[in-house]
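Participant: sequence first, predicted model second:
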Amino acid sequence: MGDLLSTIGTPLYYAISAIWLAWHRLFALLPISSGWAWTLAIIGLTVTIRALLIPLFVKQIKSSRNMQLIQPKVKELQKKYGHDRERLAQETMKLYKETGTNPFASCLPLILQMPIFLSLFHLLRNAANGEAKGFLTTADAKEIQNGEIFGAKISESLTNHTTTNVVVLAIILVIAMTATTFTTQRQLMSKNMPTDAMSGPYAQQQKLLLYVLPIVFAVGGIAFPIGLMLYWTTSNIWTMGQQFYVIRNNPAPGTPAAKAKEERDRAKAARHGVVAVDGPPATDVPEADRRPAQRQQPKRQSREQRKSSRPNQPKKDDNP
């Protein structure tokens, strides 16, 4: 088992340490302490990982939206085949296939981040003992071991600390990590889930994650090094911002976020004097802001057409 974990983990140690070192070399050029250079490098590592996971995040959003939209059909299947669990499972999977929905896609970013999270955990834990892994050298491990921010070593945790500053900073980061995890999940449920989906199995799954994930990270955070908690808190903040952007600009139909976007679109149209397609004319727009109707230009005509279109005029009398 140990050999298997080593085989899987070794490539990750090299990959994570390479990105971490690249960011550290950049921040080491600034007039800051070694501890802050390694800390900012952890934030840079987080941004890099999350940027690479954007395609999976988009897939996660699409799958989550499909899961929400098909909940009425799932309920119909439950009413129809509730007595036959095997048939219900077959019809549900058929529905997922027809709608292109993957019920496990919502967990993909989290699942893929866990090996990275654990690799960084081992890199920090070994560095705390002066041991190097991946591309880190012994000198790098010593710098990480002694690197400090706000008087606390980034390689230490609540269960392994030498100063009060470590305890204070670790508690602050545990609270931040837990709060951002809860807020991210709450944002998804309160703004981007239609009413029909709030009582189905998908909603129950989301409610479970809403309360279980923060508890898991709050308990686990006790043993996490400060550097690792910085990684996860930064990742949560990235998720919050990314999710806010998607929900605001491309919400699921029938959700509070979709209604809010419709209101913003109507208000924007009213400001520009444009009549909304699905709304009333913007009669409340000030007269000065309304665009005047463009005058239709007459068609060009030849000389013969102009002569033929003139009414017959009486000839002038030559006599005075």
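Facilitator: That came in fine, so what should we check first? Worth saying up front: this structure is predicted, and the values here are computed from it rather than measured.
Participant: rest of the way, CA atoms for contacts and neighbours
Facilitator: Noted.
Participant: and the helices in the stretch 101-250 of the chain?
Facilitator: Using DSSP state H, counting those that start in this stretch, the helices of the stretch 101-250 of the chain run over residues 108-128, 138-146, 164-191, 201-220, 226-249.
Participant: the ones you listed: which one's closest to Ser63?
Facilitator: helix 108-128 (10.8 Å; C-alpha to C-alpha).
Participant: what packs against the closest one?
Facilitator: Contacts defined by 3 or more C-alpha pairs under 8 Å, 6 or more residues apart in numbering; DSSP states H and E place helix 108-128 against helix 2-27, helix 54-69, helix 138-146, helix 226-249.
Participant: structure B:
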Amino acid sequence: MNPTWLDFLAIPLGRLLKLIYDFLYGLHIPGSYGIAIILLTLIVRGLLLPLYIKQIQSTSKMAEVAPRIQEIQQKYKNDQKKMQEEMLKLYQETGYNPAGGCWPLLVQIPILFALYYVFQNPLVYVLGKSHQYVKDLVQGKAGYAITQTIINEAQKLGLDMHFFGINLAQKELIVLPILSAATMFLSVFYSTNSQKRFNPQYAQSQSNAMAEGINRTMMIFSPLMSYFIALQVPSGLVVYWTVVNLFTILQQFIANEVVYKKLKHKKEEEERRKQLEKAKDNQKKDELESKEENQEERSVEATGKEDENEEEKMRKKELERLKQQMTRSQSSSKKKKR
């Protein structure tokens, strides 16, 4: 058995598993190895929780920018360079990272493969034996006989890998594969429905027939894939994967109650703020229009008064002219009488 490039992960994970197992076994707890796997899973998932929260935030941000992305793609569909420039501007403006939601998955993949080596070869990764020790032990053997030899040697060295009657270093073909598939289905189903419930923008962006078809396919394909993989790997890895599915459901519940509700509350606050700003703008606009109307009225009144003053002046002038005419007329009559 040769070292693998994942030994840098498999060795510390195996040592941590052994540490937890020794503690539980020292307390004479039945199924200590299986319980140690469950606790190791919870520790690993707990360490990955911050990445999961970032993934949720990235998904929510993606739902917000999706309509603008589609608008840019439609507007610049014939100009790829301009499209890329506008998309980059949008990402910088909104702080959205398209790769932000991929990190949890990318981190999980090497951990999953590392745990596969841990459960398949407990002599090296749990009990600390060298690869040369195992290579000498299984020399001349092939296929499943190698795994069986490793398991028997690990049990001789005091590692009890039984959990409720199942040897977690071997394959289990009934209970654990079905349990793995069932928890995978529940995880995908709960996650999809949570997105639709707590993230309306995401739901709207996924409302087309193609996206709905993808969701339905995932609900069927993911459990089936989980089931067939579980038939091929050591049962310890299946226990890990089943606990991961259950923990994912718990994470989604926490996301619903904490992250999504917080984001929803934040969006509602932003909507209220926008409505208040709009109301203030409308009020200012109404006040400005009212002032303009008052100014117009005052202007009209002033104009009317000026017109009245002009008419009054005209009347006074006319009266003065008439008086002068009458005075001249009277003077002329007196002269004629003389």
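Facilitator: Perfect, I can see it now. Note that the structure is a prediction, hence the values are computed from the model and not measured.
Participant: would you pull the TM-score for this pair?
Facilitator: Scored against TM-score structural alignment, normalised by the length of structure 1, the superposed chains reach a TM-score of 0.64; 243 aligned residues with a C-alpha RMSD of 3.5 Å.
Participant: with distance to Lys94 of structure 1 and mean neighbour count added, can I get the helices of the stretch 101-250 of structure 1 in CSV?
Facilitator: As requested, the helices of the stretch 101-250 of structure 1 are exported to CSV (distance: least, C-alpha to C-alpha, whole Å; neighbours: other C-alpha atoms under 10 Å):
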stretch, distance to Lys94 of structure 1, mean neighbour count
helix 108-128, 21, 18
helix 138-146, 52, 19
helix 164-191, 26, 19
helix 201-220, 17, 15
helix 226-249, 28, 20
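Participant: list just the one of those that sits closest to Arg306 of structure 1.
Facilitator: Closest to Arg306 of structure 1 of the helices of the stretch 101-250 of structure 1, according to C-alpha to C-alpha: helix 226-249, at 54.7 Å.
Participant: output the residue interval of structure 2 matched by that closest one.
Facilitator: Taken onto structure 2 by TM-score structural alignment, helix 226-249 of structure 1 occupies residues 235-258 there.
Participant: returning to what we had before: and the helices of the stretch 101-250 of structure 1: which comes nearest Ser6 of structure 1?
Facilitator: Nearest to Ser6 of structure 1 among the helices of the stretch 101-250 of structure 1 is helix 108-128 (10.8 Å), distances taken as C-alpha to C-alpha.
Participant: chain center to the closest one: distance?
Facilitator: The chain centre lies 20 Å from the centre of helix 108-128 of structure 1; the measure is C-alpha atoms, centre = their mean, to the nearest Å.
Participant: what's the angle from that helix to helix 226-249?
Facilitator: In terms of direction (axes from the mean of the first three to the mean of the last three C-alpha atoms, to 10 degrees), helix 108-128 of structure 1 departs from helix 226-249 by 160 degrees.
Participant: so what touches helix 108-128 of structure 1?
Facilitator: Identification of contacts with helix 108-128 of structure 1 by C-alpha atoms under 8 Å, 6 or more residues apart in numbering yields 9, 12-13, 16-17, 53, 56-57, 60, 132-133, 141-142, 144-145, 155-156, 224-225, 227-228, 232.
Participant: cool, stretch 212-230 of structure 2 as well?
Facilitator: Applying C-alpha under 8 Å, 6+ apart, the contact partners of stretch 212-230 of structure 2 are 172-173, 176-178, 180-185, 188-189, 192, 206, 238.
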